[in-house]
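Asker: Here is a sequence with its predicted model. Questions after.
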Amino acid sequence: MALAGTEFYPPATRRLRLGIVGGGRGALVGQWHWTGARLSNRWELVAGALSSDPETARASGRDWLLAEDRIYSDYREMARAEAARPDGIEAVAICTPNWTHRPIAEAFMDHGIDIICDKPMTLSREDCEALEQRQRETGLVFAITHPYPYHPMARQAHEMVKAGAIGTVRQALVEYAQDWATEPDDPDSKSLAWRRDPARIGRASATGDIGTHALQMLEFVSGQPVERLRADFHVCGAPKAMEDTAFISLRLANGAPAAMWITQAAPGNYCALRFRIYGDKGGLEWDQEFPETLRYTPLNQPEQTVVRGHGAGVVPSAERMVLLPRGHGESLSDAWGSLYREIAIAVTARREGSAVPEGLLSLPDITTGSRGVRFINSAADSHEAGGVWVNLR
């Protein structure tokens, strides 16, 4: 049985050279990137500015077995030095806090290095416009790290909706629920300090942190972009400076209603990104905490459970993300690997001037990133105006 990346994707001729900014010791997001790159078997991590603190940067670089002369504490120095090397990095993963994404991306784009950026892409609409303009001028790949649609059963749902399995989308619900913000914030946590500071995180906390994932999943699976929304922000856990919960009503492009619930203060929920999408011919339900199965309820027929694996109704675009046979559980790290595999294919094609086969990739790009930032700011616009309907702009 062929594994993903062999018969389903163009074969790699070599590993691409990857650098990382941020994500050093104690930063979980850096581990996600590193694990995804390694699992894809299409990247070699060769350089990093893993912290702005020189001592932490050196220690982290040694942890990751980087050569001493390719461990940096200044991303600008890294961009200049790597661009000057014949074996310099070909793409950089930006794993830093929100307010730093734009200047870091611009520094590497100025040197012709492709971008892999965490979400939210920036803080403001103006930042989005600046990065989009720079990307158009350079033609560089600008990928956004939304790994959840790279779960095979999320991709299966996308393809089933597109094929008409549930008919016309009539309503949808999406939620992302966690519980870590139920208790008081740790006063010594640097991460929580910036997550509660509008100057550094933007106009929303939980809505930007996990709401952007929920929006991207809803629009990807339903095939319907959100056009209007009304939002109410709340603090449902211990008192804090910014919202830990949001209730958002949505109107999709085809006029269908949808609802989004975002919370980091719901005890017993850990990483519960879930969607339920219903049309005039059936419905689909999926839960990221139980990613191996997709519930399909065709109207007036027995419900079906689609199980991750090869064959048995799994469509080719979902199959190519399957690494193991049924019964051997896959996880979010495997989804990160599939995301990094598609990024590598896009970067290789750009650098070689070759075409990517139509329909092969569904890569979240700079447009996806910009849409997430506009969603955050539109939700803040609505909340600050008393929960009025606004256009997503």
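Answerer: Received, thanks. Residues are numbered from 1 along each chain as shown.

Asker: can we go C-alpha only for contacts and neighbour counts from here?
Answerer: Will do.

Asker: List the contacts of stretch 117-132.
Answerer: Contacts to stretch 117-132, defined as Cα atoms under 8 Å, 6 or more residues apart in numbering, come from residues 93-96, 98-102, 105-106, 142-146, 201-203, 208-209, 212, 366-367, 369-370, 372-374, 377.

Asker: Any of the residues you listed buried? List them.
Answerer: Neighbour-count burial (16 or more other Cα atoms under 10 Å) is assigned, among those, to 93-96, 98-102, 105-106, 142-146, 201-203, 208-209, 212, 366, 369-370, 372-374, 377.

Asker: Assign residue 107 to helix, strand or coil.
Answerer: Following DSSP: H, G, I helix; E, B strand; the rest coil, we place residue 107 in the helix state.

Asker: Count the neighbours of it for me.
Answerer: Residue 107 has 17 neighbours, counted by other Cα atoms under 10 Å.

Asker: how close does it get to residue 308?
Answerer: Separation of residue 107 from residue 308 (Cα to Cα, to the nearest Å): 41 Å.

Asker: From the buried ones among the contacts of stretch 117-132, which land in helices?
Answerer: The helices, defined by DSSP state H, take in 101-102, 105-106, 201, 212, 366, 369-370, 372-374, 377 from the buried ones among the contacts of stretch 117-132.

Asker: any chance of these in TSV, with distance to residue 88 too?
Answerer: As requested, those are exported to TSV (distance: Cα to Cα, whole Å):
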residue	distance to residue 88
101	21
102	21
105	16
106	17
201	31
212	32
366	23
369	26
370	28
372	31
373	31
374	34
377	37
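
Asker: From the residues you listed, pick the one nearest residue 152.
Answerer: residue 212 (20.1 Å; Cα to Cα).

Asker: nearest spatial neighbour of the closest one, skipping sequence neighbours?
Answerer: Computed as Cα to Cα, 6 or more residues apart in numbering, the closest residue to residue 212 that is not its neighbour in sequence is residue 372, at 5.3 Å.

Asker: What separation do you get for the one you found and residue 208?
Answerer: Shown here: residue 372 relative to residue 208, a distance of 8 Å by Cα to Cα.

Asker: helices or strands up against the longest helix along the chain?
Answerer: Of all segments of type helix in the chain, defined using DSSP H, the longest is helix 332-352. Contacts defined by 3 or more Cα pairs under 8 Å, 6 or more residues apart in numbering; DSSP states H and E place helix 332-352 against helix 28-40.

Asker: what about the helix it packs on, distance to the chain center?
Answerer: 13 Å (Cα atoms, centre = their mean, to the nearest Å).

Asker: Check what contacts that helix and list those residues.
Answerer: Helix 28-40 is contacted by residues 5, 20, 22-24, 43-45, 93, 95, 333-341 when judged by Cα under 8 Å, 6+ apart.

Asker: what about versus this one:
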Amino acid sequence: MGLLGSEVYPQAERRLRLGMVGGGRGAVVGQWHASGARLSDRWEIVAGALSADPETARRSGRDWMLSDDRIYTDYSGMARAEAARGDGIDAVAICTPNFTHRPIAEAFMRAGIDVICDKPITTTLEDARALAELARETGLVFAVTHPYAFHPMVRQAREMIAQDAVGEITQFTIEYAQDWATEPDDPDFKAVQWRRDPAKVGRASATGDIGTHALHLLEFVTGRRVARLRADFHVCGAPKAMEDTAFLNLRLDNDAPGAMWLTQAAPGNYCGLRLRVYGQKGGLEWDQEKPEYLRYTPLNEPERMIVRGHGAGVLPAAERMVLLPRGHGEALSDAWANLYREIAIAVEARRAGKALPDGLVALPGIDDGVRGVAFVHAAADSNEAGGVWTDL
């Protein structure tokens, strides 16, 4: 059968202590972080400033069964207090709106605490580069939460392309389609309201929200960088202040052409992140809504469906991420667990002063975060100039 995923990563000496900023009552993203951290069996959530509203922060902390003295009502106080404790947090997860990421991350990095940050990491390139410089100065881990890269079949696709299974890449498509923004925004839903405010979300709405995931998945799997793009932003759902849909043409750094479609206003689409990559020798297709399957179409040969599990063509880099045997469904929560497992391994290694073996983890870091912000700005520049080609 092969080894279970947890058996091929280094054994942990203890569960790391995790703190969270944001992610309290009503915040779905906080539950994703929490479930992934717990399922990884590498973390214990011990502290939090779970809301900007003090009463909500206190209530959320009690919901999460945190000790009263580790329920905080502001992140700066949390950073100072946790850094001073002998049993302080090893890392903090930042699950807050985009415009707050830089000051929160800076507060914890200056306190010597590793950072796990949602994307986009900032609203401006200046802020993103400032965080990157601080990460380099401190030597701390700065992980960015792109969980889709932690599905075993995504890792399988990445390894197959690296091993020349499709040959030189000649074309591709990447899409992320949802439908929740088709109808008018709910004025009482805070998570939607800040996504329509450029001062809080940045220069793009859907493009930053889901486009950064699409870009990371494309570059992660192909091992190529997007060199140029042109973009058109649209409102295809109910009227709103910023785009809910974007169409982009892309060129990889080997000049291979491709297309990206991003929308949150396509009825009947739920979380349709789909990647197709084609080369001189074959193609690969992966769909996030059917994450356990990878379609491989070698040229002039029968197509092959690779199924998440142990053996049967699953490569070691993917197999170590497998949590259950075939037939027992894995899902996004398992991908989050794999993400938090690799973050833990990186944090453990940094704290022990040890270098990680090559290829053990493939963790999105600060440079990936800066790249995502650069992508948003390039797309916005292109759109504002009438859809002209723009370097990334």
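Answerer: Ah, there it is. Keep in mind the model is a prediction, meaning the values are calculated, not measured.

Asker: Give me the mean distance between the strand or helix carrying residue 45 of the second structure and the first structure.
Answerer: Assigned by DSSP states H and E, residue 45 of the second structure belongs to strand 43-49. The superposed strand 43-49 of the second structure is, by mean Cα distance after the TM-score superposition for the first structure, a mean 0.4 Å from where its aligned residues fall in the first structure.

Asker: what range in the first structure does the helix or strand that that strand is followed by sit on?
Answerer: Where DSSP H and E defines the elements, the next helix or strand beyond strand 43-49 of the second structure is helix 54-63. Counting by TM-score structural alignment, helix 54-63 of the second structure pairs with residues 54-63 of the first structure.

Asker: swap in stretch 347-356 of the second structure?
Answerer: The aligned range for stretch 347-356 of the second structure in the first structure is 347-356, by TM-score structural alignment.

Asker: got the buried residues for that stretch?
Answerer: Going by neighbour count (16+ other Cα under 10 Å), the buried part of stretch 347-356 of the first structure is 347, 348, 350.

Asker: State the span of the first structure onto which the host helix or strand of residue 258 of the second structure is aligned.
Answerer: Using DSSP H and E, residue 258 of the second structure sits in strand 257-263. Under the alignment (TM-score structural alignment), strand 257-263 of the second structure falls on residues 257-263 in the first structure.

Asker: Tell me which residues are up against that stretch.
Answerer: Against stretch 257-263 of the first structure from outside (Cα under 8 Å, 6+ apart): 170-179, 206-207, 210-211, 214, 244-252.

Asker: Run the chain-centre distance for that stretch.
Answerer: Relative to the centre of its chain, stretch 257-263 of the first structure is centred 18 Å away, using Cα atoms, centre = their mean.

Asker: same thing with stretch 194-212 of the second structure?
Answerer: 15 Å.

Asker: so where is it in the first structure?
Answerer: Using TM-score structural alignment, stretch 194-212 of the second structure lines up with residues 194-212 of the first structure.

Asker: circling back: just the buried residues of the strand holding residue 258 of the second structure, please?
Answerer: Buried residues in strand 257-263 of the second structure (16+ other Cα under 10 Å): 257, 258, 259, 260, 261, 262, 263.

Asker: which one is the second one nearest to, not counting chain neighbours?
Answerer: I take that to be residue 258 of the second structure. Leaving aside its sequence neighbours, residue 258 of the second structure sits nearest to residue 172 (Cα to Cα, 6+ apart; 4.7 Å).

Asker: Kindly report the same for the first one.
Answerer: Leaving out its chain neighbours, the residue that sits closest to residue 257 of the second structure by Cα to Cα, 6+ apart is residue 251, at 4.7 Å.

Asker: residues contacting that neighbour?
Answerer: 226, 227, 228, 229, 257, 258.

Asker: need the residues you listed in TSV with distance to residue 298 of the second structure, can you?
Answerer: Below are the contacts of residue 251 of the second structure laid out as TSV (distance: Cα to Cα, whole Å):
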residue	distance to residue 298 of the second structure
226	24
227	27
228	28
229	29
257	20
258	20
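
Asker: Looking at those, which is nearest residue 116 of the second structure?
Answerer: Nearest to residue 116 of the second structure among the contacts of residue 251 of the second structure is residue 226, at 24.7 Å by Cα to Cα.

Asker: My guess is that closest one contacts residue 249. True?
Answerer: No - Residue 226 of the second structure is beyond contact range of residue 249, at 10.3 Å (criterion: Cα atoms under 8 Å).

Asker: These two - which one has more neighbours?
Answerer: residue 226 (20 against 17).

Asker: State the distance from the more buried one to residue 47 of the second structure.
Answerer: 39 Å.

Asker: Also residue 2 of the second structure?
Answerer: Applying Cα to Cα, the value for residue 2 of the second structure to residue 47 of the second structure is 37 Å.

Asker: more neighbours, these two?
Answerer: A direct count of neighbours by other Cα under 10 Å for residue 2 of the second structure and residue 47 places residue 47 higher, at 26 against 12.

Asker: Quick one: residues contacting the residue minimising distance to the centre of the first structure.
Answerer: Using Cα atoms, centre = their mean, the residue of the first structure that lies closest to the mean C-alpha position is residue 146, 1.5 Å off. Listed by Cα under 8 Å, 6+ apart, the contact set of residue 146 of the first structure reads 118, 119, 213, 216, 339, 364.

Asker: Just put those in CSV and tack on neighbour count and distance to residue 240 of the first structure.
Answerer: Shown next, in CSV, are the contacts of residue 146 of the first structure (neighbours: other Cα atoms under 10 Å; distance: Cα to Cα, whole Å):
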residue, neighbour count, distance to residue 240 of the first structure
118, 21, 24
119, 27, 22
213, 22, 22
216, 20, 27
339, 29, 34
364, 20, 32
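
Asker: wait, which of the residues you listed is closest to residue 164 of the first structure?
Answerer: residue 216 (20.2 Å).

Asker: What helix or strand is the closest one located in?
Answerer: Using DSSP H and E, residue 216 of the first structure sits within helix 212-222.

Asker: Of the contacts of stretch 257-263 of the first structure, which belong to helices?
Answerer: The helices, defined by DSSP H, take in 206, 214 from the contacts of stretch 257-263 of the first structure.

Asker: Quick check, residue 392 of the first structure in contact with residue 227.
Answerer: Yes - Residue 392 of the first structure lies in contact with residue 227 (Cα under 8 Å); the separation is 5.5 Å.

Asker: Much appreciated, bye for now.
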